[in-house]
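Colleague: Here is my input, please return the structure:
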Amino acid sequence: MLKKFKFTDKAIKALPDNPRTSNSTELEVTDTVTQGLKCLVGKTGSKRFLFRYTYNGRKQSISLGRLGDINVAVARQIAQKHRVSLGEGVNPKAERDSTAHLTVNEFFTEHYLPSIKKRKKTWRDDQYRYDVMIAPRLGNLFYRDLRTIDVQQLHLALADQVNKYGTPYAPATCNQALMLMKSMTKYSVNLGVIDDDVCLPVKLFRLNNARTRFLNVYEVKRLLTACREYSNKTLAGYIAILALTGLRCGEVANIKVKDIDVSKRVIHIPITKNGKARSIYLTDAMLSFIAHIPLTADNPYLFAGKAKGKPLGSARKTFIKLLKKAQINPDGVCLHTLRHSAASNLVSAGVSLRLVQEQLQHKSILSTQRYAKLTTESMRKTSEKLSELFS
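Modeller: Coordinates of the predicted model:
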């Protein structure tokens, strides 16, 4: 077997176990691409990456992580980082040991947050979840002292905790905090701050993502009537545009006046959740609401918030008020229900899933199918159609 070759994930996975009759505990193979990068294979098939180097005339090594926790690309990245440190006269071991006293708070603030700010549009959501849900329980722990049971207890405790509205955190919200911890911890392993991913064994709460509550056509009509009659035209227009387009709340809130082309009857959405620009075509109903929205001279947003230069914040209280005015039971209804309702009503009206997918800008048709819940009437018609085939 070759002891030196170009590492690939496939080649490393295919390495045979170190023979039980071997005098050495682990079989060592060397990467021909990154100097010093090794992979050690145990007699039980375990595989881990190692970086060997010489510092001040002494041979030393540093563990990079196990296969599965990291892959070849990450191992090369870490090894290359250590080579840069050596070039600057710094011992990689000393540099690694300096992170041993990083608290979870320090790691999030100094390493994780700067990283996601550059690659994640919703980094503020992660910062809020960390500050409110994670930091109070785990923030002051040294990351190297963090245990799986600590993460498990956080996840379970959040289920009994109340949010700012005085209601318990939903399972999905608890899962979002856990997923943030999982992402942070995986990143800390990749950076060599800790050796093992302690979050890996902790399981997410099982969710039922199928929404059964949506507004039918008649309820949406009554809601739009309530919006027309409401005194605050900014809030009413915001809720009406959500209902009439199926756009996400953030996409509507961030519409700027310059994004609207009345002559071409188009709203340009520069950035969606999927990271792509898109356009929504304006109907007469949409234009009638937009025409009544008061514009603010020092605010570029169509739906201007109270803070200078900022878009509208939460419209939750107004939405509940308008639902009641429209004689709609608000139980199980949130602003996102309007997006779900738009898809459901379009499908019930015979619009193809492909067109609904385009309207809602889902990456996958499976997401559209999840929203396309059938109404009682459409199910009745389907049953009648089936009976007609045999009559």
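
Colleague: going forward, measure contacts and count neighbours with C-alpha atoms only.
Modeller: OK.

Colleague: For the chain, which segments count as strands?
Modeller: Taking DSSP state E as the test, the strands found in the chain are 4-5, 26-31, 37-42, 47-55, 58-66, 260-261, 266-269, 278-281.

Colleague: Export the ones you listed to CSV and append columns for mean neighbour count and distance to residue 180.
Modeller: Below are the strands of the chain laid out as CSV (neighbours: other C-alpha atoms under 10 Å; distance: least, C-alpha to C-alpha, whole Å):
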stretch, mean neighbour count, distance to residue 180
strand 4-5, 12, 37
strand 26-31, 20, 33
strand 37-42, 23, 30
strand 47-55, 19, 26
strand 58-66, 16, 21
strand 260-261, 16, 36
strand 266-269, 18, 28
strand 278-281, 14, 29
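
Colleague: among the ones you listed, which is nearest residue 181?
Modeller: Put simply, out of these the one that sits nearest residue 181 is strand 58-66, at 18.7 Å, with distance taken as C-alpha to C-alpha.

Colleague: So what's the gap between that closest one and the chain middle?
Modeller: Centre-to-centre, strand 58-66 and its host chain are 34 Å apart (C-alpha atoms, centre = their mean, to the nearest Å).

Colleague: Over to stretch 312-332?
Modeller: Remark: stretch 312-332 is offset 26 Å from the chain centroid, using C-alpha atoms, centre = their mean.

Colleague: and for that stretch, what are the contacting residues?
Modeller: Taking contacts as C-alpha atoms under 8 Å, 6 or more residues apart in numbering, the residues outside stretch 312-332 that touch it are 213, 219, 222-223, 225-227, 235, 239, 253, 303-306, 334-335.

Colleague: contacting residues for residue 258?
Modeller: By C-alpha under 8 Å, 6+ apart, the neighbours of residue 258 are residue 300.

Colleague: make that residue 248, sorry
Modeller: By C-alpha under 8 Å, 6+ apart, the residues touching residue 248 are 242, 336, 339.

Colleague: Pick the one among those closest to residue 134.
Modeller: Taking C-alpha to C-alpha as the measure, residue 336 is the one of the contacts of residue 248 closest to residue 134, at 25.7 Å.

Colleague: these two touch, right, the closest one and residue 250?
Modeller: No: using C-alpha atoms under 8 Å as the test, residue 336 is too far from residue 250 to be in contact (10.4 Å).

Colleague: got TSV for the strands of the chain, with distance to residue 126 too?
Modeller: Converted to TSV, the strands of the chain look like this (distance: least, C-alpha to C-alpha, whole Å):
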stretch	distance to residue 126
strand 4-5	41
strand 26-31	37
strand 37-42	34
strand 47-55	31
strand 58-66	26
strand 260-261	31
strand 266-269	23
strand 278-281	25
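
Colleague: run this one through as well so I can compare:
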Amino acid sequence: MSTSLASSQRLTITFLNNLKSNPSNAKSTDYEVNLSAMKDSGLPTGVRCLVGKSGGKRFLLRYTSPVTGKKASIGLGKHPETDIPTLRKLSKEYRQQILEGIDPKLERDNQAVDKAMTLERFFNEVYLPLAKQKRSWKDEVARFRLAKSIHHIPINELTAAHIIKVQMEMQNGLSKKSKPYAVATINRVIALLKTINKQAYKLMDAPFIANKVSLLKEDNVRTGYLSEQQLKEFIAYALDYPDKQTGAFLALLFLTGARDKELRFRLWSDINWQEQSINIPHTKNGSSHVLYLSDYMMEILHSIPRIRTNPYIFAGRKHGKPISPARHALRTIKEKMGLPDMPGDKANITLHSARHTVGSLLASQGVPLHDIAKQLNHADLSSSRRYAKLTVGRRREIGSRLSDMVSLGIPAGQ
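Modeller: Predicted structure coming up:
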């Protein structure tokens, strides 16, 4: 609620004292009085008095941040603790900072947290709101919990020794499942801490120590992959799986090399039937990606029972939701194929093995690395300029290579 006053009204202590409380049945917590518009107020534009339901009065300066371009506000104190001369002085100082391109709230907050903000507070209040723009932000929350022993360290006092401490604790410790942490898991936690430090360095001029900590050496083969014959057998079992949505999902996952969530959350509206493609609007890399499908893959799509009330291609049992991660179905198929289920073993077949399977089999067919990278939507290859110029025809040819390799004699809609 906002209250406008005639320009003839003067700003005085008596006026502020006489402001009535916000009605208890009002929708908003406070109502605002535009103090800047009052006669001879001596205040810059944007100064407001907010009056609460209990009668409390506080002063704000509303402005557009010259840093973010968004609407912002900064507190100027409370009545009667902050008198009118102090209100004028403080609001004018802040308005001058704004004219000079400085956001006074960001400036004040940074100065206030330099000494007091812990690593945990920085993560929750500064890093996480930015990280939530990524689809993987929940993973980062889980990883940050594993660094609990240094959460209390002030962000400006974080050292390489603190990060190495977490690294050593994880190397010598056990997970909740009472198993040693995988090297890849440790590295993800350490990489997150390094990224947090880089962010603190940029935003708060904290000491930059991220480059002093090295990640542990990893075996590049994180999961196993299927041979050409195994893939053919896998597709046959997948298409014969009782739940047709889940079976079709696994078949297309291992034929395209797509990421699990990026394929599982696709809508029927993402399919371009004429172009024989599926559009993925948002990928792990932050960009869109198009999966070009072979005739065989299109047959699989056509064989999927369509649920009118569910927009997802791979419709789950819950109303309006996609299928859950197909781990149970994967274990069932592995059992039929005689493949052991060995969690944590680098030779184990997982959902991520779809990407390794596609990459390794395309490579065995002589497909160049940059073409494989485009199929798998990798973003960090130095040859990105080269593979970014691939024609649609070339992309479609690469996408069809695996299905041509394994589809002979396998009906798409078993």
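
Colleague: I'd like to know which of the strands of the first structure is closest to residue 293 of the first structure.
Modeller: Evaluated over the strands of the first structure, closeness to residue 293 of the first structure peaks at strand 260-261, with 13.0 Å, by C-alpha to C-alpha.

Colleague: And for the closest one, what's in contact with it?
Modeller: The list of residues contacting strand 260-261 of the first structure from outside it, by C-alpha under 8 Å, 6+ apart, reads 266-268.

Colleague: returning to what we had before: in helices only, show me the contacts of residue 248 of the first structure.
Modeller: Counting by DSSP state H, the members of the contacts of residue 248 of the first structure that fall within helices are 242, 336, 339.

Colleague: who's in contact with the last one?
Modeller: In other words, residue 339 of the first structure. Contact criterion C-alpha under 8 Å, 6+ apart gives 242-243, 245-248, 360 as the residues in contact with residue 339 of the first structure.

Colleague: same thing but at 7 Å, please
Modeller: Taking C-alpha atoms under 7 Å, 6 or more residues apart in numbering as the contact definition, residue 339 of the first structure lies against 242-243, 246-248.

Colleague: what's the most distant pair in those?
Modeller: Longest distance between any two of these is 10.0 Å, between 243 and 248; criterion C-alpha to C-alpha.

Colleague: Residue 205 of the first structure -> the second structure?
Modeller: Correspondence of residue 205 of the first structure to the second structure, assessed by TM-score structural alignment: residue 216.

Colleague: I'd guessed its match sits against residue 188; true?
Modeller: No: in terms of C-alpha atoms under 7 Å, residue 216 of the second structure does not count as a neighbour of residue 188; the distance is 10.2 Å.

Colleague: Who has more neighbours out of these two?
Modeller: Higher neighbour count among residue 216 of the second structure and residue 188: residue 188, with 16 against 12, using other C-alpha atoms under 10 Å.

Colleague: Which residue in the first structure aligns with that one?
Modeller: In the first structure, residue 188 of the second structure lands on residue 176 (TM-score structural alignment).

Colleague: residues in contact with that match?
Modeller: Residues touching residue 176 of the first structure, when contacts are defined by C-alpha under 7 Å, 6+ apart, are absent altogether.

Colleague: Which stretch of the second structure lines up against stretch 335-348 of the first structure?
Modeller: Aligned using TM-score structural alignment, stretch 335-348 of the first structure spans residues 351-364 in the second structure.

Colleague: quick one: buried residues of the matching stretch?
Modeller: Of the residues in stretch 351-364 of the second structure, 351-362 count as buried by neighbour count, 16 or more other C-alpha atoms under 10 Å.

Colleague: With stretch 211-230 of the second structure instead?
Modeller: Neighbour-count burial for stretch 211-230 of the second structure, with 16+ other C-alpha under 10 Å as criterion, is recorded at 213, 222-226, 228.

Colleague: Trace residue 314 of the second structure over to the first structure, please.
Modeller: The criterion is TM-score structural alignment: under it, residue 314 of the second structure has residue 303 as its aligned partner in the first structure.

Colleague: Can you get me a residue count around that match?
Modeller: Using other C-alpha under 10 Å, residue 303 of the first structure is surrounded by 27 other residues.

Colleague: Kindly report the same for residue 120 of the second structure.
Modeller: Counted with other C-alpha under 10 Å, residues neighbouring residue 120 of the second structure total 20.

Colleague: I'd say it and residue 151 touch.
Modeller: Yes: with contact taken as C-alpha under 7 Å, residue 120 of the second structure and residue 151 are classed as touching, separated by 4.8 Å.

Colleague: Could you pull out the helices in the stretch 201-350 of the second structure for me?
Modeller: Secondary structure of the stretch 201-350 of the second structure (DSSP state H, counting those that start in this stretch): helices located at 228-239, 244-256, 260-264, 295-303, 327-337.

Colleague: Without its sequence neighbours, what residue ends up closest to residue 279 of the first structure?
Modeller: By the measure of C-alpha to C-alpha, 6 or more residues apart in numbering, the closest residue to residue 279 of the first structure outside its immediate chain neighbours is residue 268, 4.5 Å from it.

Colleague: these two touch, right, the one you found and residue 259?
Modeller: Yes: using C-alpha under 7 Å, residue 268 of the first structure is in contact with residue 259, at 5.0 Å.

Colleague: what's the closest of the buried residues of stretch 351-364 of the second structure to residue 184 of the second structure?
Modeller: Of all these, residue 184 of the second structure sits closest to residue 352, with 14.1 Å by C-alpha to C-alpha.

Colleague: Relative to residue 328 of the second structure, how far out is the closest one?
Modeller: Here residue 352 of the second structure is placed at a distance of 14 Å from residue 328 of the second structure (C-alpha to C-alpha, to the nearest Å).
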